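From the sequence below, what's the structure:
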Amino acid sequence: MSFKKYLLTGLLVWLPLAVTIWVLLWLMGLLDGVFQGVVTGLQAISPETDAAFWEQLKHIPGLGPVLVFAGLLLTGAMVSNVAGRWWLGQWERLLTRIPVFKSIYNSVKKVSDTLFSSNGNAFRTALLVQYPRAGSWTIAFQTGSPSGEVASHLGDDFVSVYVPTTPNPTSGFFLMLPRADVIELKMSVDEALTYVISMGSVAPGVGTPPTHP
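Down below sits the predicted model:
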């Protein structure tokens, strides 16, 4: 009995560390792949005499994530002033004139602007909703409110929500629900995500119980 207990306790100690390292290694591999793709493109348009240099550059471990991170910081700093924003506008106008490419680019840009905007409301609030049927409750996140043609059919008193799946919250379902049917939770988004990923085994901090509207 003690053997099983010690084994599970050791697993609980090492599992979070192992998963964290695995995620970081996966992310580094992804960034390395992006970097090597850029280097390969530069190598294709460079003189053949520089081929050895580009090959050596591709095989430096960890250089990809460092340069990608530095590139993101540099880009953010450049577009934070008037001149940088003007060049960004010119670049975007060029990209939005390319057939097919412009549809994908505009869609991804709208989503990223909505999710990562500092003054946006997407994924700022955790909710309790009835899903997939009345009487069954799950955690969801408010992503905004219906707009355009959809809003004209539903009315104003609706909210857009994202219901994540467990244990992988990157997939889920998009729903539009009456505001009266959702309960706004006091827990933070991080606590709600932990609750979802752990399948309810890791309870968030106990606060004032919410009341049904």
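
C-alpha from now on. contacts and neighbour counts both.
Fine.

just the strands in the chain please.
Using DSSP state E, the strands found in the chain span residues 126-130, 137-144, 158-164, 172-178, 183-184.

one more, for comparison:
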Amino acid sequence: MGASFRKYLVAGLLVWLPLAITIWVLAQVLDVVNGVFGSMLAALALIVPASLRDGLLELRHVPGLGLVILVGSLLVTGVFVANIFGQWLLTQWDRLMSHIPIVKSIYSSVKQVSDTLFSSSGNAFREAVLVQYPRAGSWTIAFVTGTPSGEVACHLEDEHVSIYVPTTPNPTSGFFLIVPRTDIKPLQMTVDEALKYIISMGTVAPMPHGAQPCAAAADAVNRNQPG
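So this is what the prediction gives:
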């Protein structure tokens, strides 16, 4: 009786836990967006006529309005900077921010990281690989983020790659490593599949790509070896 009760309890937990966590995360994001939206409305209320102030502040109580405005603002901004004039204004804005003390350090660092991660022409987080970490014989999944450059590249022999080794179950923290290209094994799985594999601590294995995934993986390793 006790074993059956525990079995059904765990089965029900596995059904509702992912949904509960998803709702909780979305609620936290929505609270942050609404908080920022409310602060912007409060600041705007200080400069508008008194007759409009009450109506403006009432907008804070409209559910989801802050999220709708945020998404709309992102879309409008994206359309605007996609043309030549928008690109010119964006360049002038970046130049202005790069001349403000303290602000320039934070803004430049965040912009470099975001440009690297989200650029469609970049290579960051476009490939999942296997690497021996934290010791030889112990393997983990990592993501290729690019190749070493500048002074770092001058001190390295042969070809190296920059990789990010995420932690589990929270992949937003991890370790940055520079390793020889010959020490990594490319994987056929996508980045999304690799993230699911990491977050689940190996319990959610991605479906094999192709009829003979091991043969495909061996071909990928051979292509990865220097000529």
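
Post the TM-score for the overlay when you can.
With the length set by TM-score structural alignment, normalised by the length of structure 1, the two chains reach a TM-score of 0.94; 213 aligned residues with a C-alpha RMSD of 1.5 Å.

hang on, the earlier thing: could you export the strands of structure 1 as JSON lines, including mean neighbour count?
As requested, these are exported to JSON lines (neighbours: other C-alpha atoms under 10 Å):
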{"stretch": "strand 126-130", "mean neighbour count": "20"}
{"stretch": "strand 137-144", "mean neighbour count": "21"}
{"stretch": "strand 158-164", "mean neighbour count": "21"}
{"stretch": "strand 172-178", "mean neighbour count": "14"}
{"stretch": "strand 183-184", "mean neighbour count": "18"}
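
Of all those strands, which one is nearest Ile45 of structure 1?
The closest of those to Ile45 of structure 1 is strand 172-178. By C-alpha to C-alpha, the value is 42.3 Å.

post-alignment, the closest one versus structure 2, mean distance?
When structure 2 is superposed, strand 172-178 of structure 1 averages 0.5 Å from its matched positions, counting by mean C-alpha distance after the TM-score superposition for structure 1.

Could you check which residue of structure 1 pairs with Gly128 of structure 2?
In this structure residue 128 of structure 2 is Ala, not Gly. When structure 1 is aligned by TM-score structural alignment, Ala128 of structure 2 is paired with Ala126.

Now do the contacts for that match.
Shown in contact with Ala126 of structure 1 (C-alpha atoms under 8 Å, 6 or more residues apart in numbering): 139-142, 184-189, 192.

and if we set it to 6 Å?
140-141, 185, 189 (C-alpha atoms under 6 Å, 6 or more residues apart in numbering).

can you check Val206 of structure 1 too?
Applying C-alpha under 6 Å, 6+ apart, we find Val206 of structure 1 in contact with no residue.

roughly how far apart are the counterpart of it in structure 2 and Val81 of structure 2?
Matched across to structure 2, Val206 of structure 1 falls on Pro208, judged by TM-score structural alignment. Distance, Pro208 of structure 2 to Val81 of structure 2, by C-alpha to C-alpha, to the nearest Å: 40 Å.

and if you look at Phe176 of structure 2?
32 Å.

residues near the aligned residue in structure 1 for Ala82 of structure 2, how many?
Aligned by TM-score structural alignment, Ala82 of structure 2 pairs with Ser80 of structure 1. Ser80 of structure 1 has 10 neighbouring residues, counting by other C-alpha atoms under 10 Å.

Equivalent analysis for Val111 of structure 1, please.
12.

Kindly list the longest helix within structure 1.
helix 2-45 (DSSP state H).

Read off where that one ends up in structure 2.
The alignment of helix 2-45 of structure 1 onto structure 2 (TM-score structural alignment) spans residues 4-47.

same deal with stretch 99-107 of structure 1?
Against structure 2, stretch 99-107 of structure 1 falls on residues 101-109 (TM-score structural alignment).

Flag every buried residue along that stretch.
Neighbour-count burial for stretch 101-109 of structure 2, counted by 16 or more other C-alpha atoms under 10 Å, picks out Lys104.

How far does it sit from its chain's centre?
Mean-position distance between stretch 101-109 of structure 2 and its chain equals 21 Å (C-alpha atoms, centre = their mean, to the nearest Å).

ok, residues contacting that stretch?
Stretch 101-109 of structure 2 is contacted from outside by 97-98, using C-alpha under 6 Å, 6+ apart.

re the thing from before, columns distance to Pro65 of structure 1 on top of the strands of structure 1, output as TSV?
As requested, the strands of structure 1 are exported to TSV (distance: least, C-alpha to C-alpha, whole Å):
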stretch	distance to Pro65 of structure 1
strand 126-130	32
strand 137-144	30
strand 158-164	29
strand 172-178	29
strand 183-184	38
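
Let me know which of those strands is the nearest to Leu73 of structure 1.
Of all the strands of structure 1, strand 137-144 sits nearest to Leu73 of structure 1, with 27.1 Å by C-alpha to C-alpha.

quick check: that closest one aligns to which part of structure 2?
With TM-score structural alignment as the criterion, strand 137-144 of structure 1 aligns to 139-146.
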